[in-house]
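Chemist: 3D model of this:
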Amino acid sequence: MANVDDDKRFAGSIPRLYDTCLVPLIFEPYAADLVSRLQVSPSSSVLEIAAGTGVVTRTLAAELPETVAIVATDLNQAMLDHAMAVGTRRPVDWRQVDAMHLPFDDESFDAVVCQFGAMFFPDRSKAFAQARRVLRPGGVFMFSVWDEIAENEFADVVTSAVAAMFPEDPPRFLARTPHGYYDRQVIEQDVEQGGFSMPPQFHTVAARSRATSPRIPAVAYCEGTPLRNEIETRDASRLEEATEVAAAAIAARFGTGAVDGKIQAHVVIAVK
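Modeler: The predicted structure is shown next:
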């Protein structure tokens, strides 16, 4: 039986593996895409929620004018600790914050951005209402979510391979949470219920996920995400086996050398 609280538990070695394996595998191209869509004035302030290990934060700090103030937040202190240890090219205000209860005044920011965090919010319309509350009039809320798992090949292969190890209680974290919030109508309804009066813009962005070997995505997903928590809950002694099974499944489909799989996400832009 799934424990949804474990879906949000990024602790232990997960932050390091997440940043070193998963970030270059799937997150970096979307960080660049997200920041390229953000248009702010030199005097603007930007809030990032669910910053994780800081891939978008680093891109914001590198690409936006140095006069733009950046506040980066996440629920998980372990993820923030890793992000701060990696650092940014200029100062960023890092804070542990729950996106459901943003501790900022009304109309404090010109933009709120969130890459692949909305799927983890227990009440998305409430979180979206918080984002809207802290935006100034005309401000933009921009967030990305993964498309369904069938459109994300490595994640799909890993999920099927690991499920076969535990047929009576298959781990479904990847399908349930990262790839479980993709329906456009549902997302648009949540944005509307969050108080945004204009329909959001919706962009579907396909990209490629590349690694030098099948083991890299296997480690990334099995050991660098909360899928690890599900595997270890079933049998902690089988984590390495699960990683090897996932690597073999990726190799069977994509080859034993460098691998290249499709990834796909939605970028949603709402204006206050």
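Chemist: switch to C-alpha atoms for all contacts and neighbour counts from now on
Modeler: Noted.
Chemist: and the host helix or strand of Ile269, which residues are buried?
Modeler: In this assignment (DSSP states H and E), Ile269 forms part of strand 259-271. Residues of strand 259-271 classed as buried by neighbour count (16 or more other CA atoms under 10 Å): 259-271.
Chemist: Now these in JSON lines, please, with extra columns for distance to Glu244.
Modeler: JSON lines is the format used below for those (distance: CA to CA, whole Å):
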{"residue": "Val259", "distance to Glu244": "16"}
{"residue": "Asp260", "distance to Glu244": "18"}
{"residue": "Gly261", "distance to Glu244": "18"}
{"residue": "Lys262", "distance to Glu244": "21"}
{"residue": "Ile263", "distance to Glu244": "22"}
{"residue": "Gln264", "distance to Glu244": "25"}
{"residue": "Ala265", "distance to Glu244": "27"}
{"residue": "His266", "distance to Glu244": "31"}
{"residue": "Val267", "distance to Glu244": "33"}
{"residue": "Val268", "distance to Glu244": "36"}
{"residue": "Ile269", "distance to Glu244": "39"}
{"residue": "Ala270", "distance to Glu244": "42"}
{"residue": "Val271", "distance to Glu244": "45"}
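Chemist: now the other sequence, so there's something to compare against:
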Amino acid sequence: MNKDVRETPENGAADYEEHLGPLIFEPAAKELLSHIVTLPAHSILEVACGTGRVTRHLRESFPAATRLVATDINTDMLDIARQQLNDPSISFQVADAQQLPFADHSFDLVVNQFGLMFLPEKQTGVNEAFRVLKPGGHFVFATWDRADSMPLTELLLNTLIIPVFKGEDTTRFCISTALHDPAVLNTYLENAGFQHHRVMFVSFKGHANSPQQVVNSYFLKHPLGRAAKEKEPADFDRIANELEEAVIQRFGTGAFEFELRALVGIGRKVD
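Modeler: You can find the predicted model right below:
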């Protein structure tokens, strides 16, 4: 049983890893790796590695001799990844995905899970992935699908959070699920120079140990919860309670699985 964490201190990157990590990012990492493991790679760059969920699977899935560089612009996230993996064979570096500090043609594989939608200049980020790839190399990335394609995200965002900010610009709450059009993603790949590319929808399951784990992860220790608390403190407990009640009504009081959807894009740089 997961305890209520609303009274515990805020710790952004650590909260992200502890709560959202196992709930959604671990199953997403496994799904992404299923599209990567068959690709040949002697050198891998991970962009926007966060707390290292994908990084761990990359290290475990490729030979020890494979060069692995994991980067993120957020030093707190990167510190957690470095501590969690504690692997000297992985090079962790602070880097902006829009201005990678690597020479042209440096890597066989570039990976980016759920980082592209947060870039101010998304095309630049894809261009940079293309630039640092060796001829014949691959760029593999994932973005979340629409919020209304995932029951828990839809419930929290559209039913409980958005109404609190009625009359305000709420697009900031939708950034993570805003890049869900395959045509747009294919255009980024084509404009960057990828002559062979495709974008596909994928579905996979998240697993929650309890409704309280969902409340902790999706609200109490989530930026959405912090925003709601700053806007109207009285709504914080109400939304948390309503979310738990809605989850129990739909999934029951015990452990359960729930639908997650993403888009996976793959671009190959011609020889």
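Chemist: now what about the TM-score between them?
Modeler: Scored by TM-score structural alignment, normalised by the length of the second structure, the superposition of the two chains gives a TM-score of 0.87; 258 aligned residues with a CA RMSD of 2.1 Å.
Chemist: which residue numbers in the second structure go with the strand holding Ile269 of the first structure?
Modeler: Using TM-score structural alignment, strand 259-271 of the first structure lines up with residues 256-268 of the second structure.
Chemist: Contacts for that stretch next, please.
Modeler: 24, 32, 136-145, 149-152, 180, 182, 185-186, 189, 194-210 (CA atoms under 8 Å, 6 or more residues apart in numbering).
Chemist: with the first structure superposed, average distance for that stretch?
Modeler: With mean CA distance after the TM-score superposition for the first structure, stretch 256-268 of the second structure departs from the first structure by a mean of 1.1 Å once superposed.
Chemist: ok, Val112 of the first structure to Gly257 of the first structure distance?
Modeler: Note on Val112 of the first structure: its distance to Gly257 of the first structure, by CA to CA, to the nearest Å, is 40 Å.
Chemist: what about these two, which has more around it?
Modeler: Val112 (25 against 12; other CA atoms under 10 Å).
Chemist: Counterpart of the more buried one over in the second structure?
Modeler: Match for Val112 of the first structure (TM-score structural alignment): Val110.
Chemist: and the gap between its match and Ser217 of the second structure?
Modeler: 29 Å.
Chemist: do Arg261 of the second structure as well
Modeler: On the measure of CA to CA, Arg261 of the second structure and Ser217 of the second structure end up 17 Å apart.
Chemist: Val69 of the second structure now?
Modeler: 28 Å.
Chemist: Give the residue from those two that has the larger number of neighbours.
Modeler: Per other CA under 10 Å, whichever of Val69 of the second structure and Ser217 has more neighbours is Ser217, with 24 against 19.
Chemist: when you align them, which residue in the first structure goes with the more buried one?
Modeler: Using TM-score structural alignment, Ser217 of the second structure pairs with Ala220 in the first structure.
Chemist: I figured its match hits Leu22, correct?
Modeler: Yes - contact criterion CA atoms under 8 Å: Ala220 of the first structure and Leu22 qualify, at 5.0 Å.
Chemist: how about stretch 243-254 of the second structure: buried residues?
Modeler: Leu243, Glu244, Glu245, Ala246, Val247.
Chemist: Next: stretch 132-143 of the first structure.
Modeler: For stretch 132-143 of the first structure, burial by neighbour count (16+ other CA under 10 Å) applies to Arg132, Arg133, Val134, Leu135, Arg136, Gly139, Val140, Phe141, Met142, Phe143.
Chemist: in the stretch 51-200 of the first structure, which spans are strands?
Modeler: 69-74, 93-96, 109-115, 135-146 (DSSP state E, counting those that start in this stretch).
Chemist: for these, which one sits closest to Ala50 of the first structure?
Modeler: Set against Ala50 of the first structure and scored by CA to CA, these come closest in strand 69-74, at 4.4 Å.
Chemist: against the second structure, where does that closest one fall?
Modeler: Using TM-score structural alignment, strand 69-74 of the first structure corresponds to residues 67-72 of the second structure.
Chemist: what do you get for stretch 126-134 of the first structure?
Modeler: The aligned range for stretch 126-134 of the first structure is 124-132, by TM-score structural alignment.
Chemist: contacts for that stretch?
Modeler: 97-100, 102-107, 110, 116, 119, 139, 188-189, 191-194, 269.
Chemist: Just the buried residues of those residues.
Modeler: Using 16+ other CA under 10 Å, the buried members of the contacts of stretch 124-132 of the second structure are 97-98, 100, 106-107, 110, 116, 139, 188-189, 192-194, 269.
Chemist: which of those lies closest to Gly225 of the second structure?
Modeler: Lowest distance from Gly225 of the second structure to these (CA to CA) belongs to Leu116, with 23.1 Å.
Chemist: re the thing from before, just say helix, strand or coil for the match of Ser217 of the second structure.
Modeler: helix (DSSP: H, G, I helix; E, B strand; the rest coil).
Chemist: Leaving out sequence neighbours, find the closest residue to the most centrally placed residue in the second structure.
Modeler: Central residue of the second structure (CA atoms, centre = their mean): Phe114, 3.4 Å from the mean position. Nearest residue to Phe114 of the second structure in three dimensions, chain neighbours excluded: Thr143, at 4.9 Å (CA to CA, 6 or more residues apart in numbering).
Chemist: Need the single longest helix in the second structure, by residues.
Modeler: For the second structure, the longest helix by residue count, based on DSSP state H, is helix 233-251.
Chemist: Quick check: the residue nearest to Phe114 of the second structure touching Lys122?
Modeler: No - Thr143 of the second structure sits out of contact with Lys122 when judged by CA under 8 Å, with a separation of 12.0 Å.
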